[in-house]
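> fold the following and give me the result.
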Amino acid sequence: MITSLSIKNYALIDNLQVNFNQGFSIITGETGAGKSILLGGLSLILGKRADLASIKDTSKKCIIEAVFDVTNYNLKSFFETNDLDYEPQTIIRREILPTGKSRAFVNDSPVNLNSLHILGEQLIDIHSQHETLQLVDDSFQFEIIDALAKNNSLLIDYTQQLKAYKSIQKDLEKLLNFKAEAIKEYDYHTFLLNELNEANLLEGELESLEEEYETLNNIEEIRESLSLSNKMFNEEEIGLLSILTNLKNNFKKISNYSNKYENMFNRIESSFIELDDVFSEIETFQENLDADPERLEQVNTKLQNLNNLFKKHLVTSVTELIQIKGELALKVSETDNLDQNIQIKQNALKAIELEINRTSETIHKNRIQAIPILIKQLEGILIGLGMPNAKFKIDLSFSDMFYANGKDNLSFMFSANKGGQFNELKKAASGGELSRIMLAIKSILSKYKQLPTIMFDEIDSGVSGEISNKMGQIMLQMSHDMQVFAITHIPQIAAKGNTHFKVYKEDINNLTVTNLKKLNHDERLVEIAQMLGGIEISNSALAHAKQLLN
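Predicted coordinates:
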C-alpha cells in the first residue's frame, strides 16, 4: 500500500505532501481542479515516461517520491533479481531534470523504467472507465479463474516443469542436429584418429628422434672423431693423461716447499681427475657406438610421418598433435554415444511430459470447478450494479499445447441483454458495462488473493444514485482486504470512504497551483453537501450529506 506521496514542481503542483491510510480513501474536487495532474504524477512513480512540459518551473528539477509498505507483496525475489535493497517501507523516487533527462530510484538505487514499471504494476492498479482492455486479455481471465481455483502453487510447479521440459527439448534438438552433422564427419574423424593412434605419439619424442637420427646417420664421422680423441688421451709420452701425470708428479715434489706450489698441484690433480673422467666417457661412447641401418630407417620413417602429420594438421609440435588426438577421440566418442544420449534425453522428456500433463490436468479440473462459482458471483454482483440480465458463458477445453499457464483454451463470453447472444466481452459490453464488470471482478479477486492498491478513477460516471451506492459499497468491502482509492463526483460513493481528500486550485502570488488536503468531518460534510446541491449549500443538501455520512 502507498503510505505517502510527495510531488514538487510538477504541472500546477508546487509542493504537495500527503499521507495515506489503509482502507477506503476518497478523492474529490471540481472538474479541472487537478485530479488528472495527481494521477499523472503518480504514473511517473509507476514507470510512465516523463515529459519536460510536466515541469512547473523549468529552472528547477521535478521530484516525485512515494513510500510503499510492501510487507505483504512477496517482492523479495524481485528486489534480489534487480540487485535492489529490500525494505518493507520502500521509497520510489522519480526526478525530471530541467534538461529533460529523467532518473528513477528505488530505495536510493537507480533503476531503469522497465524495472520500475514491473514493480509499479505490483503496487498500484489505476483503473478508469477507459482502461478495461485488461478484461479481454486471456492471461487476466485465467488469473481470475485461477484465483478462485486456488491454482497458485500448481501454476508455480507447472512453470518449473515447463521450464525443465523446454530445456530438455532444446538439449534433445541439439543432439539430433549434432548427430545429423556428426554422421557426415564421423568416418573422416575416425580415420584421422586412427592415423594419430598408429603414430604412437609421445611428449618430447621429436627431439629424441632427431638426435638419434643425427647419430645413426653420421656414425662413421663420430667413430673416427672418438678414436682420434682416445689416442690424444692415451698415447704414450705425448698423450694428455701421460703429460698431466708427469706434470702432477713434478709439482708434488715441491708442494711441501710453498703453499703456491701446493695449490698448483691441487689444481693439476683436479684437471687430471676431470680429464680422466672425460676419457672414460669417450671409451664408453666407442663401446656403445654401433651402426644400425635398420634402426636408422625406422627413425627416418617415424620423423617423416611426424612431419606429414604436422603439415596435415597445421601444427609444429607433438604436443599439439596429442591435443588434436584428444579432441578427435572426444568427437568420435560423442558420435558413438549419441544414440545412447539421445535415448536418455527422450526418456527424460517423456518423464517430465507425464509430470506436466498430470499438473495441467489438475489445474484444468480446478478451473472447471471454479468457473460456475465465478459466474454465480459475477452475475450476482452485476444485478446490484444495474445489469440484471448480464450472463457469462465461460468454456474451457484441454489442448495438446503447453501454454505459459497450462494446456487450456479459454472462451470468456458475455451477454448483456435477456435472450441476447453470447459474444466476446469487448464486442458484447459497452464501456460503462466493462467498468462495472471490472469492479465486480476486482471485488471477487480481493477475497482470494493479495491485490495491489487499486485506484478507481471515475468509473462511476453515468450511473444512477442507487447503482453508485452499490458500487461504493463494493469498494468499501474490498478495502477490508486491501487499500482502495476512488476518484469520484458522486456523493453516495464519497460518503463511504474511511478518509476523504479534496483536490483544489488556488491562486498564490498571481500563480494558480493545485493542492490536496485531507478533510476533517465538518469539511467533509460541506464537500458532500456541495456535491449534492452545488456551491450554495441548502439545508436539505446538508441534511442529506449528514444522512449519507451516518
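
> CA atoms for contacts and neighbours, from now on please.
Noted.

> could you look up the SS state of His127?
Put simply, His127 is strand when judged by DSSP: H, G, I helix; E, B strand; the rest coil.

> look up the closest residue to it, ignoring the ones flanking it.
The spatially closest residue to His127, leaving aside those adjacent along the chain, is Phe456, at 4.9 Å (Cα to Cα, 6 or more residues apart in numbering).

> name the element the one you found belongs to?
Secondary structure assigned from DSSP states H and E places Phe456 in strand 453-457.

> output the contacting helices and strands for that strand.
strand 124-128, strand 484-487 (3 or more Cα pairs under 8 Å, 6 or more residues apart in numbering; DSSP states H and E).

> list the contacts of the one helix or strand Gly40 maps to.
Counting by DSSP H and E, the element that carries Gly40 is helix 35-45. Residues from elsewhere that reach helix 35-45, judged by Cα atoms under 8 Å, 6 or more residues apart in numbering: 7, 10-12, 28-29, 50, 64-66, 92-94, 116, 120, 487, 503.

> separation between the residue nearest to His127 and Asp277?
Separation of Phe456 from Asp277 (Cα to Cα, to the nearest Å): 107 Å.

> next one: Ser43
Distance, Ser43 to Asp277, using Cα to Cα: 97 Å.

> ok, those two, which is more surrounded?
More neighbours surround Ser43 than the other of Ser43 and Asp277, with 17 against 12 (other Cα atoms under 10 Å).

> from Ile64, how far out is the more buried one?
10 Å.

> likewise Ile144?
Counting by Cα to Cα, the separation of Ile144 from Ile64 is 33 Å.

> ok, now Leu476?
Distance from Leu476 to Ile64, by Cα to Cα: 28 Å.

> picking up where we left off before, quick one: name whatever helix or strand follows the strand holding Phe456.
Downstream of strand 453-457 (by DSSP H and E), the next one is helix 465-478.

> which helices and strands does that following helix pack with?
helix 431-448, strand 484-487, helix 491-494.

> quick one: closest of these to Ile55.
Using Cα to Cα as the measure, strand 484-487 is the one of the helices and strands packed on helix 465-478 that comes nearest Ile55, at 23.8 Å.

> another for comparison:
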Amino acid sequence: MLKELYIENLAVIEKADIGFTGKFNVFSGETGAGKSILIGAINAVLGGRAHKDLIRTGESRASVTALFDSVPEGVAAKLAENGYPADGELLIKRDISADGKGQVRINGMPATAALLKDITSGLIDIHGQQDSRILTDTANQRALIDGYAGLSGKLAEYAEKFRGFSALSRRIKQLEADNERKDERIEKLTADIDAVEKLGLKKGDEAVISEKLNRARNLEDIAAALTGAAGQTGGDDSERGAADLTEAASKLLNGISKYVPECVSLSERLSALTVELRDISADISALLPDDDESGSLQVLEEKMSGILWLKRKYSLETDEILDLCEEWKKELDELSECDNTLAALNEERHRAAEELKAAAEEISEKRKTAAAKLTDEITEQLRFLDMPDVRLRFDITPGKITVNGMDNVELMISVNKGEDLKPIAKAASGGELSRIMLAIKSVSADNDDTPTMIFDEIDTG
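Below is the predicted model:
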C-alpha cells in the first residue's frame, strides 16, 4: 500500500510530504490546485514518463519519493528476482533533471525506468474517467464476470482444450485437402522413388562410379601399358625381361667369385633383385582387366547418365536426392494410411468437441451464477453512490464456441425508474460510468491483489 509520498520541485509544487491512511483518502480542490500533479508524481514512481518540463520553473531538478508497505507477493518476487532487498517495505525515488539525465532508485539501489515499471505493475491501479469506457466493451464485461467468479484456472484449462481442438481441426482440414489430390500425389511419388531406386545408388556411389567409368573408358591403354610393363620386368615367351637379365648377370659374377671375392655380395644382390622383379611383374599382371570389366563400360555409362539426369531434374546433388527419396517414402506411407488416419483423427476430434462443449457449458453456468451475485453487489454500491433507482443485469446468451467460451455477454442498465434495460454503452453517461466503475472496483477489491486504487476525477459528469 502507498504509505507516503514526498514531492519536491514538481510543476507548481515546491515541497509536499503526504501521508496516506490505510483506508479511504480524498483529494479535492479547484482546477489548477495540483491534483493532477499528484497523479503525475505517482505515475513517475511507477515507471511512467517523467519529462523535464515537469520541473518547477527556476529549478534544475525535481524528485518524487514513495514509500510502500505490505508489498504484494508478486512485487516482492520481482524485487528478489532482480536483486533488490524486499523486507515488506519498498522505497522508490525518481529524480528528474533539466539536462534529461534522470535517476531511479529502488530501496537505495539504481534501476532503469523500464525495470521500475515492470516491478511496480502490481502496486497501484490508477483509474481515470476515460478508463470507464472499457465498461462499454462486451469483452471487458465478460472478463469482469470471470474475474469476480475466479474463473482464471478454469478458463486456462478450457483454452488449452480449445487450442487442442483447433489444432486437430486444422490437421484434418489439411489431410482432407491432401486427400483430394492423393492419387495424383501417390502416382508422382511412386514415379520419383522408382527413378531413384532403379539406379541402386548408395551415398558416395557417384564418386566411385565416376572413377570406374574413367578406368573403363581408358581400358585398352591401361591393358597395353600393364602388359608391356609386366613383360619388360618379368619377361615373356618371346623376349627376356629385366628379371632374366639380372639373373644372368648374377650367374656371371658368381662364376668368377673365387677369383674376385667382391663379386660374391654383388651376385647375391642381383639374385635378390631378380626375385623382386619377378614379384613386381606378377603384381603388374594382376592389375590387368578381366573379361567382366571389359564389358562394364556400357553399364557404367548408363548408370552415370541416370545420375546426371536425376541431378538435372531435381537440381540437387546425388546424396541430397537419396535423402529426399527417403522423405518421399515416408510421405507415400502416410498417404497410403491417409484414410485410416483421417478416421482416427475425426473420432478424436469428436471426443475433443464433446469435452470442449462440456467445459464451455460449465463455465457458462458459473458465469450466470456469478453475474447474478455481482449485479446485486454493484447495485448495492451504486445506491450508496446516489443512484437509488439503478437496475443492472448481465445478459448471457449462447453463441459460437471460441477460446473464451460459448457466451455472448452484454451488461444492461436502467438508471431511472420506469426505464427499460438497455446496453450500458447506450444508456449511461460519463459520470454514471465513473460511478459504476467505482462500484465495480469496490466490489472486486477482495479479488484484486493490488493494494492501492486511485480514482482520478471520479465525480466528473
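
> the helix holding Gly40 of structure 1: what's the following helix or strand?
Helix 35-45 of structure 1 is succeeded, C-terminally, by strand 62-69 (DSSP H and E).

> for that next one, buried residues please.
By neighbour count with 16 or more other Cα atoms under 10 Å, strand 62-69 of structure 1 contains the buried residues Cys62, Ile63, Ile64, Glu65, Ala66, Val67, Phe68, Asp69.

> try stretch 297-313 of structure 2
Residues Leu297, Leu300, Glu301, Lys303, Met304, Gly306, Ile307, Leu310 are the ones in stretch 297-313 of structure 2 that count as buried (16+ other Cα under 10 Å).

> over to stretch 416-428 of structure 1?
Ala416, Phe422, Asn423, Leu425, Lys426, Ala428.

> what's in contact with that stretch?
Contact with stretch 416-428 of structure 1 is made by 133, 135-136, 387, 389-393, 412-415, 429, 434, as judged by Cα under 8 Å, 6+ apart.

> end-to-end on it?
End-to-end distance for stretch 416-428 of structure 1, by Cα to Cα: 7 Å.

> surely Ile193 of structure 2 is in contact with Trp328?
Yes. Judged on Cα atoms under 8 Å, Ile193 of structure 2 makes contact with Trp328 at a distance of 7.0 Å.

> show me the contacts for the counterpart of Leu226 of structure 2 in structure 1.
Using TM-score structural alignment, the partner of Leu226 of structure 2 in structure 1 is Leu226. Shown in contact with Leu226 of structure 1 (Cα under 8 Å, 6+ apart): Ile282, Glu283, Phe285, Gln286.

> am I right that Leu226 of structure 1 sits in a helix?
Yes. Looking at Leu226 of structure 1 with three-state DSSP, it is inside a helix.

> gap between it and Ile219 of structure 1?
Distance of Leu226 of structure 1 to Ile219 of structure 1, computed by Cα to Cα: 10 Å.

> buried ones in stretch 335-349 of structure 2?
Leu335, Cys338, Leu342, Leu345, Arg349.

> so the first one versus Asp192 of structure 2, what's the distance?
Spatial separation of Leu335 of structure 2 from Asp192 of structure 2 under the definition Cα to Cα is 15 Å.

> check the third one too.
Leu342 of structure 2 sits 25 Å away from Asp192 of structure 2 when distances are taken as Cα to Cα.

> next one: Asp446 of structure 2
To Asp192 of structure 2, Asp446 of structure 2 is 68 Å away according to Cα to Cα.

> okay, the two: which has more neighbours?
The neighbour comparison of Asp446 of structure 2 against Asp192 (other Cα under 10 Å) goes to Asp192, with 16 against 10.

> need the contact list for the residue positioned nearest the centre of structure 2.
With distances taken as Cα atoms, centre = their mean, the residue of structure 2 nearest its centroid is Arg163 (16.0 Å). Listed by Cα under 8 Å, 6+ apart, the contact partners of Arg163 of structure 2 are Val403.

> any idea which helix or strand comes after the strand or helix carrying it?
Arg163 of structure 2 belongs to helix 152-180 when elements are defined using DSSP H and E. Sequence order places helix 182-197 as the next helix or strand after helix 152-180 of structure 2, per DSSP H and E.

> centre of the chain to the helix or strand following that next one, how far?
Next along the chain after helix 182-197 of structure 2, taking DSSP H and E as the criterion, comes helix 205-217. Relative to its chain's centre, helix 205-217 of structure 2 lies at 48 Å (Cα atoms, centre = their mean, to the nearest Å).

> how close does helix 205-217 of structure 2 sit to structure 1?
Helix 205-217 of structure 2 differs from its equivalent in structure 1 by a mean of 4.0 Å after superposition (mean Cα distance after the TM-score superposition for structure 1).

> who are the packing partners of that helix?
Applying 3+ Cα pairs under 8 Å, 6+ apart, we find helix 205-217 of structure 2 packed against helix 297-314.

> for the helix or strand following the helix it packs on, packing partners?
The helix or strand immediately downstream of helix 297-314 of structure 2 is helix 318-336, counting by DSSP H and E. Where contact means 3+ Cα pairs under 8 Å, 6+ apart, helix 318-336 of structure 2 is packed against helix 182-197, helix 297-314.

> is it possible to export the ones you listed to TSV including distance to Lys212 of structure 2?
Shown next, in TSV, are those (distance: least, Cα to Cα, whole Å):
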stretch	distance to Lys212 of structure 2
helix 182-197	20
helix 297-314	8
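
> so for Asp17 of structure 2, which of those sits nearest?
When these are compared by Cα to Cα, helix 182-197 sits nearest Asp17 of structure 2, at 77.4 Å.

> got the contact list for that closest one?
Under Cα under 8 Å, 6+ apart, the answer for helix 182-197 of structure 2 is Leu310, Ile321, Leu322, Cys325, Trp328, Lys329, Leu332, Leu335.

> quick check: the second one touching Lys313?
This means Ile321 of structure 2. No. The pair Ile321 of structure 2 / Lys313 is not scored as a contact, 10.1 Å apart, by Cα under 8 Å.

> and the longest helix seen in structure 2 with helix 318-336, angle?
Longest helix in structure 2 by number of residues, with DSSP state H as the criterion: helix 338-384. Computed by axes from the mean of the first three to the mean of the last three Cα atoms, to 10 degrees, the angle separating helix 338-384 of structure 2 from helix 318-336 equals 70 degrees.

> sounds good, over and out.
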